[in-house]
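> Give the three-dimensional model of this entry:
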Amino acid sequence: MSETLLETLEPFTRLEPGELEQIRRIARPVEFGPGSTLIREGEPCRALYVLASGTVEVRKKILPGSTRQLAVLKAPTVVGEVGLLAGGVRSTALVRARTRTRGYEIPREAFVGLVEEGSLAALKVVYELGRLLAERMAKTDDTIAQLVTRLEEGGETQGPEIFRDTMMQEWGS
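Alright, predicted model coming up:
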């Protein structure tokens, strides 16, 4: 696994060289063609994906038979962090490759094994992912509060569309 890739992604930036090596040992190279599914909503999450190249879309079921795009993420980034941290939880969204996407899969089972062994590397990654998710949640909460205020005060007639479009812009940034 490329050292510079791990070192540039937020969950791994505080790891020492030996700790990075522990993560590299459990990571497996993966490649997805356009339209391939990395994570399927409602299924158990099996891995964290460290994306080195490509673009993925994140989609959420809104109604039976209907999904909405929440975000488009470009590498380098990580996806699958909720499933990695929340054991036994079903995936909260669909993640599908839009372009040829390459990277690394960190299997949940192997990562949990490192945590159970007391690996400082794994514990640091858990902490950083938790912090990243908390920041994303706070940003989402602020956006929702602003949208609700706008809808209530402005009498917007296109409420759901404005909400969707704003959330897509926020998640994509």
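
> use CA for all of it now, contacts and neighbours both
Will do.

> which stretches of the protein form strands?
28-32, 37-39, 47-53, 55-63, 66-74, 77-79, 94-97, 101-107 (DSSP state E).

> Mind checking the ones you listed for the one nearest to residue 163?
Nearest to residue 163 among the strands of the chain is strand 66-74 (11.2 Å), distances taken as Cα to Cα.

> so how far is the closest one from its chain's centroid?
Averaging C-alpha coordinates over strand 66-74 and over its chain gives two centres that are 12 Å apart (Cα atoms, centre = their mean, to the nearest Å).

> Please give the structure of this sequence too, so both can be compared:
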Amino acid sequence: MRLRKNAKVDLLEAVPLFSSCSKAELQRIASLADELDLAEGATLIREGERGREFLVIVDGTVRVTKHGKKVRDLRAGDFIGEIALVSDVPRTATVTATSPVRLLVITDRAFRGLIEEMPSIATKVLQSLGERLHSDAV
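Below is the predicted model of the structure:
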């Protein structure tokens, strides 16, 4: 069963990366998001590989590992891969589904096109990323 457009907007609004976006901006971001269903055990992201997408967990759970060691478990509402939207750097961790999982996926290419169309989103996302990096560094 696919999500309604408003459900996508609600999920994205809860993501700190997009929390300062207007409803119109969230609706535009939601229009770019594809839904993806993966089985338990599927690898969503592999450490060291180039990142090309941002993922929001709709249902299910995933485990984040770095150098083979558990970092944390994530669940519905959590997100992964925000740096891939703004930077071409290798993934810093591996993410594996620990249950069947449904995701919203936004590719870096679609997101870059969006920020050309709506530059206000870029400013808000970069500010949010800066705040997140600062809080992680403290």
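
> how about the counterpart of residue 60 of the first structure in the second structure, what does it touch?
For residue 60 of the first structure, the aligned position in the second structure is occupied by residue 66, per TM-score structural alignment. Listed by Cα atoms under 8 Å, 6 or more residues apart in numbering, the contact set of residue 66 of the second structure reads 47, 92, 93, 94.

> These, buried ones only, as a ChimeraX selection?
The buried residues among these can be selected in ChimeraX (16 or more other Cα atoms under 10 Å) with this line:
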select :47,92,93,94
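
> before we move on, the earlier item: distance to residue 163 of the first structure added to the strands of the first structure, as a markdown table?
Rendered in a markdown table, the data for those read as follows (distance: least, Cα to Cα, whole Å):
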| stretch | distance to residue 163 of the first structure |
| --- | --- |
| strand 28-32 | 31 |
| strand 37-39 | 25 |
| strand 47-53 | 28 |
| strand 55-63 | 13 |
| strand 66-74 | 11 |
| strand 77-79 | 23 |
| strand 94-97 | 20 |
| strand 101-107 | 29 |
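
> Can you say which of those is nearest to residue 22 of the first structure?
Closest of these to residue 22 of the first structure is strand 101-107, at 11.2 Å (criterion: Cα to Cα).

> Give the other helices and strands that the closest one contacts.
With contacts defined as 3 or more Cα pairs under 8 Å, 6 or more residues apart in numbering; DSSP states H and E, the packing partners of strand 101-107 of the first structure are helix 17-26, strand 28-32, strand 47-53.

> run the last query once more with 10 Å
In terms of contacts (3 or more Cα pairs under 10 Å, 6 or more residues apart in numbering; DSSP states H and E), strand 101-107 of the first structure is packed against helix 17-26, strand 28-32, strand 47-53, strand 55-63, strand 77-79.

> Fine by me, thanks again.
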